[in-house]
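Mind folding the following:
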Amino acid sequence: MSAVDRLGFGCVALAGLASPRRARDLLEGVLELGIRHFDTAPVYGRGYSERLLGDFLRGRRHQVSIATKFGLPSGRAPRLPVGLAMRLNALRRRLQPPPAPTKPTDDPPAADAEPLPRRIERAEVESSFDASRRALDTDTIDLYLLHEALPASLAPAALDFLLQLRAAGKIGQLGVAAHGSRYLALTPAELADWDVLQYEYGPAWPQHAELPNRFPSKIHIFHSCLRGVARDGRAPGRALAGCVSANPGGRVLFSSTNLAHIRDNVGALGP
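Next comes the predicted model:
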């Protein structure tokens, strides 16, 4: 498997582009680079990210794997047509005053707050799963991730429902997508029903480097580690290659809306 085969593209900023055409062009460029894993969530872009990805993948769903998430309240379903919503959002951004400048810092970001003491019931998971399948225009979801919570948040009936979906082939894999520091307090037994751990990786999170060895039976997906995709003055691909090398059995997830710079970074990885 090549380095590019182990990359994934995060669609968190997809709905922030100026139009569906620009979102489609970005996704088309990413697909042309050989990236075949796309990660989204109902809360990304107020629900429009899933729709944009689903529209793009219509007719080529068999070429890719899709990850989406559940567990965070996503509010009301989008009501405006996606193109109109994106234009209004772009107009709103132009009319907003520029943010005040902030002082650069090398301090690592603080860990997320503890998970909300909120119980996730079966009905909520059923509703979220059905809504994501409709938005993504797919019968199956390859990777279904518990978003910013831990397995203990799930009611037993909710977990049973997820396991039934996986057994029926409606879900390929089950995973947890939370701040990696939260996994440090877990035992392998608490993750027995889960296939994937998705979390931040890089110099700002040194404690996360032990997670692949702590949970060797899980597939690990790194994200938020690719400062090389930003214009930070370093050689393209350096950060990306470092993450791929550090996670030989897993995947590396990145997100950017700058297709030229994505090409520079991915192209620097080589075969």
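
contacts, neighbours, all on C-alpha from now
Fine.

Quick check: the nearest residue to Gly228 once chain neighbours are set aside vs Ala177, distance?
The shortest distance from Gly228 to any residue other than its chain neighbours is 4.9 Å, reached at Ala239 (Cα to Cα, 6 or more residues apart in numbering). When distance is defined by Cα to Cα, to the nearest Å, Ala239 is 21 Å away from Ala177.

One more sequence to fold, the one below, so I can look at both together:
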Amino acid sequence: MEIIPFANTGRQTTRLGFGGSGIMGALDRRQSLSMLRAAYDAGVRHFDTAPMYGYGEAESCLGEFLREVRGQVTITTKFGIPPPDSNAVTRLARVVARPVLQTFPGLKQVLRKTVIPIPGTSLSPVPPSEPNPIFTARQARESLEASLATLGTDHIDLWLLHEVTAQDLTARDGNHELLRVMEDAVRDGKIGAFGAGSHRDQIPELVRTQPDFCRVAQFEWSVFDPAIPDTAYPRIHHRALSQHLPLLVAWLQASPATCLRWSTEVGADLANARVLAQLMLKAALVMNPASVILFSSKRPEHILANIDVAEDMTLDQPARRLHALFQRERPPIPA
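Now for the predicted structure:
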């Protein structure tokens, strides 16, 4: 697989990175470790995680895996969304939820949108009109030290402010203290680089108003999105295979004339969900040639299939044509 410089860390890594949001979620620890190993054995050398992933257990699972391979991989973790409280109730909820999510994987997105806030816990969302009070120097130090310990490493290659907004950083006078914590962590070798990992709609204002925090940006990109001009900051992208892929497949299959025309123009059978998914992933790679592209998987064969897509140059031009079609005709599917 192609190797590229990893952000501004001074290290190199693979074009494809393994997104760990599903680790210790629908998968138990044994299955999660198996997926991490499968990704590594397939050639993936970048792994992305966060303290809140996998009911708060994803970092420790990745840390267990890293014992054997830390020097050969790059890792990203984040600060800004704390792990859920660990108590008997939440532990029981994990046991109950895991097999349900394995059977109905789409339920995870529904639950994220409909979760009932619990005052005094990490499930209590900050109203969008208010700055998130977690982004302070003190909490940043504590989160970094906790992640280093949980991952079992003395350094993190990339550390991102998780779901941060410009308002979070401009609404308080002490944001220079937070920046100093991050810069000191780079100086001390605890992190290689830092940046912002947020929704794509938040990135432009963050870059405009808080460029010092946006030395790397991680956000969504799929064929629904326009091409991104060259940026002064390195980028990492995820969600290339939009969660709406099944809707897109259904729309194309229900519109035979459009599907045939698109398939002819692209040079691939877009009625085939597997082919469409391959080209959507490839589009993320070819349209963002200097970026790491994250993917997630719960099956080893899907990991291998994604590696094949990354290495298959015959898909480059069909993927570019697919992206051009999306930008020109805008299928009626929510991005």
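
Superposing both, give me the TM-score.
Structural agreement between the two chains, given as a TM-score (TM-score structural alignment, normalised by the length of structure 1), stands at 0.80; 248 aligned residues with a Cα RMSD of 3.1 Å.

what's the counterpart of the residue nearest to Gly228 of structure 1 in structure 2?
Matched by TM-score structural alignment, Ala239 of structure 1 corresponds to Met280 in structure 2.

doesn't its match fall inside a helix?
Yes. For Met280 of structure 2, which was evaluated using DSSP: H, G, I helix; E, B strand; the rest coil, the result is membership in a helix.

Correct me if wrong: it contacts Ala319.
Yes. When contacts are counted by Cα atoms under 8 Å, Met280 of structure 2 is listed as touching Ala319 (6.8 Å).

Ala239 and Ala177 of structure 1: who's more crowded?
For Ala239 of structure 1 versus Ala177, the count of surrounding residues by other Cα atoms under 10 Å is larger for Ala177: 22 against 18.

what residues are up against the more buried one?
Ala177 of structure 1 makes contact with Leu145, Leu146, His147, Glu148, Ala149, Leu197, Gln198, Tyr199, according to Cα atoms under 8 Å, 6 or more residues apart in numbering.

Name the SS class of the alignment partner in structure 2 of the fifth one, please.
What it means is Ala149 of structure 1. Residue correspondence, TM-score structural alignment: Ala149 of structure 1 in this structure matches Val164 in structure 2. Under three-state DSSP, Val164 of structure 2 falls in the coil class.

wait, isn't Val164 of structure 2 in contact with Arg200?
No. No contact is recorded between Val164 of structure 2 and Arg200 when judged using Cα under 8 Å, the distance being 11.1 Å.

Which residue ranges of structure 2 form helices?
Counting by DSSP state H, one finds helices in structure 2 at the ranges 29-41, 58-69, 88-103, 107-114, 137-151, 166-170, 175-187, 203-209, 245-254, 256-266, 273-287, 300-311, 316-329.

Quick check: which of those is buried the most?
Comparing the helices of structure 2 on average neighbours per residue, with mean count of other Cα atoms under 10 Å, the densest one is helix 273-287 at a mean of 22.

Counting by contacts, list what that one packs against.
Under the contact definition 3 or more Cα pairs under 8 Å, 6 or more residues apart in numbering; DSSP states H and E, helix 273-287 of structure 2 sits against helix 245-254, helix 300-311, helix 316-329.

can we see that at 10 Å?
Using 3 or more Cα pairs under 10 Å, 6 or more residues apart in numbering; DSSP states H and E as the contact test, the elements touching helix 273-287 of structure 2 are strand 235-238, helix 245-254, strand 292-295, helix 300-311, helix 316-329.

With distance to Asp184 of structure 2 as new columns, can those be given to me in TSV?
Formatted as TSV, the entries for those read as follows, by distance: least, Cα to Cα, whole Å:
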stretch	distance to Asp184 of structure 2
strand 235-238	22
helix 245-254	42
strand 292-295	25
helix 300-311	36
helix 316-329	41
